[in-house]
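S.K.: could you look at this predicted model? Sequence included:
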Amino acid sequence: MNTLALNAQSPQPTATQESSNVAASDTQSSSDSSPVDTFLTLFVAEIQNQDPTDPTDATEYIDQLSSMAQVAMMEEMSVQANTNAVLMSNIQVMALGNLVGDDIMVQTTALQVSGQTINGRATLDDACTTADLHFTDAAGDDYTVSLIPQGSSSVGPGQVDFSVNPADYGIPPGDYDVSVVTNTGEEEVPIEVSGEVEDVRIPLDGSSPVLNVAGVGEVPFTMISQFGVPDADSDVA
């Protein structure tokens, strides 16, 4: 009798399990259905279950279909835009890779000084009678290079080229912050420096590619200000 009782009770968990599996399957199917499929299902149900004594105006159905078509089109355009963005990003990375070995100019506020001459330019908003390029190391030691060309009493406005041999100014090798100080009080004067692209790094977190530029270090590709660098002018500082 106990065996019969156990056998009589055993199908119940099985039925419950099958019910759970069906519910899970329905949930999965529902989650996999697209917004268009969901709309069509609801649209057909609306037509089938309308009040026969007061049917819905056909123009309302047309409006609904029109709205859904617009939504579907916008969704497709969004997918296409994302695809194009990925393709453009890949093309951009390939183009940056071709820069390895080329000279470029980048905007920067830091330099890695070695024995090599530093070529670059600063862009001044005003004419200045004093314009100094400052090299400041981590200890606070500061080295100054005047941007006023020899034989001139002022410089600017506009781009001011410079070519600095660190040895001429007693600047030892190391890492430096660079800035320009003028008698007009200009703040954050843009400084661009030329250097060879040694390598290009693609961050694993998906952020912008980074260029390793000789004499500068790693900079985002968005800091590139010029492709191709002409020979330094003879009248630079």
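M.R.: That came in fine, so what should we check first? Just so you know, these numbers come straight off a predicted model, no measurement behind them.

S.K.: please count neighbours and contacts with C-alpha atoms only from this point.
M.R.: Will do.

S.K.: and stretch 93-113, what's buried?
M.R.: 93, 96-97, 99-100, 103-113 (16 or more other C-alpha atoms under 10 Å).

S.K.: buried residues of the longest helix along the chain, list them for me.
M.R.: When the chain is parsed with DSSP state H, its longest helix is helix 58-97. Neighbour-count burial for helix 58-97, counted by 16+ other C-alpha under 10 Å, picks out Met68, Val93, Leu96, Gly97.

S.K.: quick one: residues contacting Asn2.
M.R.: For Asn2, the contact set (C-alpha atoms under 8 Å, 6 or more residues apart in numbering) is empty.

S.K.: how much space between it and Ala8?
M.R.: 10 Å (C-alpha to C-alpha, to the nearest Å).

S.K.: show me which residues of stretch 33-52 are buried.
M.R.: Neighbour-count burial for stretch 33-52 flags no residue at all (criterion: 16+ other C-alpha under 10 Å).

S.K.: now it, how far from the chain's geometric center?
M.R.: Centre-to-centre, stretch 33-52 and its host chain are 42 Å apart (C-alpha atoms, centre = their mean, to the nearest Å).

S.K.: all helices of this structure, in order?
M.R.: With DSSP H as the criterion, the chain has helices spanning 2-9, 11-32, 35-48, 58-97.

S.K.: any chance of those helices in JSON lines with distance to Val219 as columns?
M.R.: As requested, these are exported to JSON lines (distance: least, C-alpha to C-alpha, whole Å):
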{"stretch": "helix 2-9", "distance to Val219": "72"}
{"stretch": "helix 11-32", "distance to Val219": "43"}
{"stretch": "helix 35-48", "distance to Val219": "44"}
{"stretch": "helix 58-97", "distance to Val219": "13"}
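
S.K.: try it against this one:
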Amino acid sequence: MATISGAAQVNSIVSASSAAPQANPNSGEALKNEFITLMVAQIENQDPLNPTDGTEYVAQLAQFSQVESTENLVQLMQSNTAMLDNLQVLSTANLVDKNVTVRSDQLEMSSGSVNHGYIELSAPSNTVTIELLDSTGSVIAIPLGPKSAGKVGFTIDADQHQLNGRYQMRVSVDSGQNYSPSIFQHGVVEQVTTPALDGTSQLQVQGIGKVAFYEVAAFAQD
């Protein structure tokens, strides 16, 4: 697993697809070539008074060609996947020290910190409250009042609400509205962690914590 922080640069990316391919004796191409060799030998040694029907040869060649095409398609997909992974690494590396908006219900607060974000309401609500749950299960309520449907901005001041530590956020709306509004938060990317094998890049966002790359909703201008 690679970690990119501060102004670190990505110098080179080597994927498994760049390695020299090794011959596979069981590949569609190898089996087809072997079949053609055997077919030619059989034709050369067949009884001229009772020649072999070539229809079966054609059908088998078609099957080998289909297998070979399928293998080529799989290799192309693997190569494209490796390329996309490399592009993701380059993209996330450039996010260090940038402002982003991410979908997350996690919050990290300390003295003097202020968190900004918004929630998305599917319907208007007479009561909208952000609830913060700490590690002991205690709930700190931050009422926002009645709100219309759409984006509702919020600001959470650690000193004002005496917050210190990690919290899980949730949104309470009018009873009868059976959905959980999505929570989006703004923050600065402090670090990027890329997976060694499969998986997605993780962003360490100030005031939020680790967030998967696909949870980024917006990129702010410098």
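M.R.: Now that the structure is in, tell me what you want to look at. Everything numeric in this text was worked out from a predicted model, so none of it was measured.

S.K.: so what number do they get for TM-score?
M.R.: Scored against TM-score structural alignment, normalised by the length of structure 2, the superposed chains reach a TM-score of 0.78; 195 aligned residues with a C-alpha RMSD of 2.4 Å.

S.K.: ok so, going back, need the buried residues of helix 58-97 of structure 1 in JSON lines with distance to Gln50 of structure 1, can you?
M.R.: Below are those laid out as JSON lines (distance: C-alpha to C-alpha, whole Å):
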{"residue": "Met68", "distance to Gln50 of structure 1": "20"}
{"residue": "Val93", "distance to Gln50 of structure 1": "57"}
{"residue": "Leu96", "distance to Gln50 of structure 1": "61"}
{"residue": "Gly97", "distance to Gln50 of structure 1": "63"}
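
S.K.: if I look at the residue of structure 2 positioned farthest from its centre, how far off is Val40 of structure 2?
M.R.: Distance from the C-alpha centroid of structure 2, by C-alpha atoms, centre = their mean, peaks at Leu49 (65.2 Å). Leu49 of structure 2 sits 17 Å away from Val40 of structure 2, going by C-alpha to C-alpha.

S.K.: and the strands in structure 2?
M.R.: 2-5, 99-103, 106-109, 114-121, 125-133, 139-147, 150-157, 165-172, 182-194, 202-205, 209-212, 216-219 (DSSP state E).

S.K.: and Asn86 of structure 2, what pairs with it in structure 1?
M.R.: In structure 1, the residue matched to Asn86 of structure 2 (TM-score structural alignment) is Asn90.

S.K.: of the helices of structure 1, which approaches Leu204 of structure 1 most closely?
M.R.: helix 58-97 (13.3 Å; C-alpha to C-alpha).

S.K.: mean deviation of the closest one from structure 2?
M.R.: Here the mean offset of helix 58-97 of structure 1 against structure 2 after fitting is 1.8 Å, by mean C-alpha distance after the TM-score superposition for structure 1.

S.K.: helices or strands up against that helix?
M.R.: helix 35-48, strand 191-201 (3 or more C-alpha pairs under 8 Å, 6 or more residues apart in numbering; DSSP states H and E).

S.K.: want to try TSV for the ones you listed, with distance to His134 of structure 1 as columns?
M.R.: Listed next are these as TSV, based on distance: least, C-alpha to C-alpha, whole Å:
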stretch	distance to His134 of structure 1
helix 35-48	61
strand 191-201	11
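
S.K.: so which of those comes closest to Pro220 of structure 1?
M.R.: Here strand 191-201 is closest among the helices and strands packed on helix 58-97 of structure 1 (C-alpha to C-alpha), at 9.6 Å.

S.K.: what range does that closest one cover in structure 2?
M.R.: Aligned by TM-score structural alignment, strand 191-201 of structure 1 falls on residues 183-193 of structure 2.

S.K.: which residues sit against the matching stretch?
M.R.: 1-6, 92-93, 95-105, 115-120, 170, 201-208, 217.

S.K.: now do it: distance to the chain's middle.
M.R.: Per C-alpha atoms, centre = their mean, the centroid offset for stretch 183-193 of structure 2 relative to its chain is 15 Å.

S.K.: nearest to Lys32 of structure 2, of the strands of structure 2?
M.R.: Across these, closest to Lys32 of structure 2 is strand 182-194 (C-alpha to C-alpha), at 40.8 Å.

S.K.: quick check: that closest one compared with structure 1, mean distance?
M.R.: Looks like 0.5 Å for strand 182-194 of structure 2 (mean C-alpha distance after the TM-score superposition for structure 1).

S.K.: contact partners for the closest residue to Ser114 of structure 1 other than its chain neighbours?
M.R.: Nearest in space to Ser114 of structure 1, with sequence neighbours left out and distances taken as C-alpha to C-alpha, 6 or more residues apart in numbering, is Pro173 at 4.6 Å. Counting by C-alpha under 8 Å, 6+ apart, Pro173 of structure 1 touches Gln112, Val113, Ser114, Gly115.

S.K.: ok, those residues in structure 2: which stay?
M.R.: Using both residues aligned by TM-score structural alignment, their matches' C-alpha atoms under 8 Å, structure 2 keeps these contacts from the contacts of Pro173 of structure 1: Gln112, Val113, Ser114.

S.K.: state the pair within the buried residues of helix 58-97 of structure 1 that is farthest apart.
M.R.: Met68 and Gly97 (43.9 Å).

S.K.: residue nearest the centroid of structure 1?
M.R.: Ser208 (4.4 Å).

S.K.: what's the neighbour count on the closest residue to that one other than its chain neighbours?
M.R.: In this structure, Ser208 of structure 1 finds its nearest non-sequential neighbour in Pro220, 6.6 Å apart by C-alpha to C-alpha, 6+ apart. Counted with other C-alpha atoms under 10 Å, residues neighbouring Pro220 of structure 1 total 16.

S.K.: Ala110 of structure 1 matches what in structure 2?
M.R.: Matched by TM-score structural alignment, Ala110 of structure 1 corresponds to Gln106 in structure 2.

S.K.: pretty sure that match is touching Arg170, no?
M.R.: No - here Gln106 of structure 2 does not reach Arg170: they are 9.3 Å apart, not a contact under C-alpha atoms under 8 Å.
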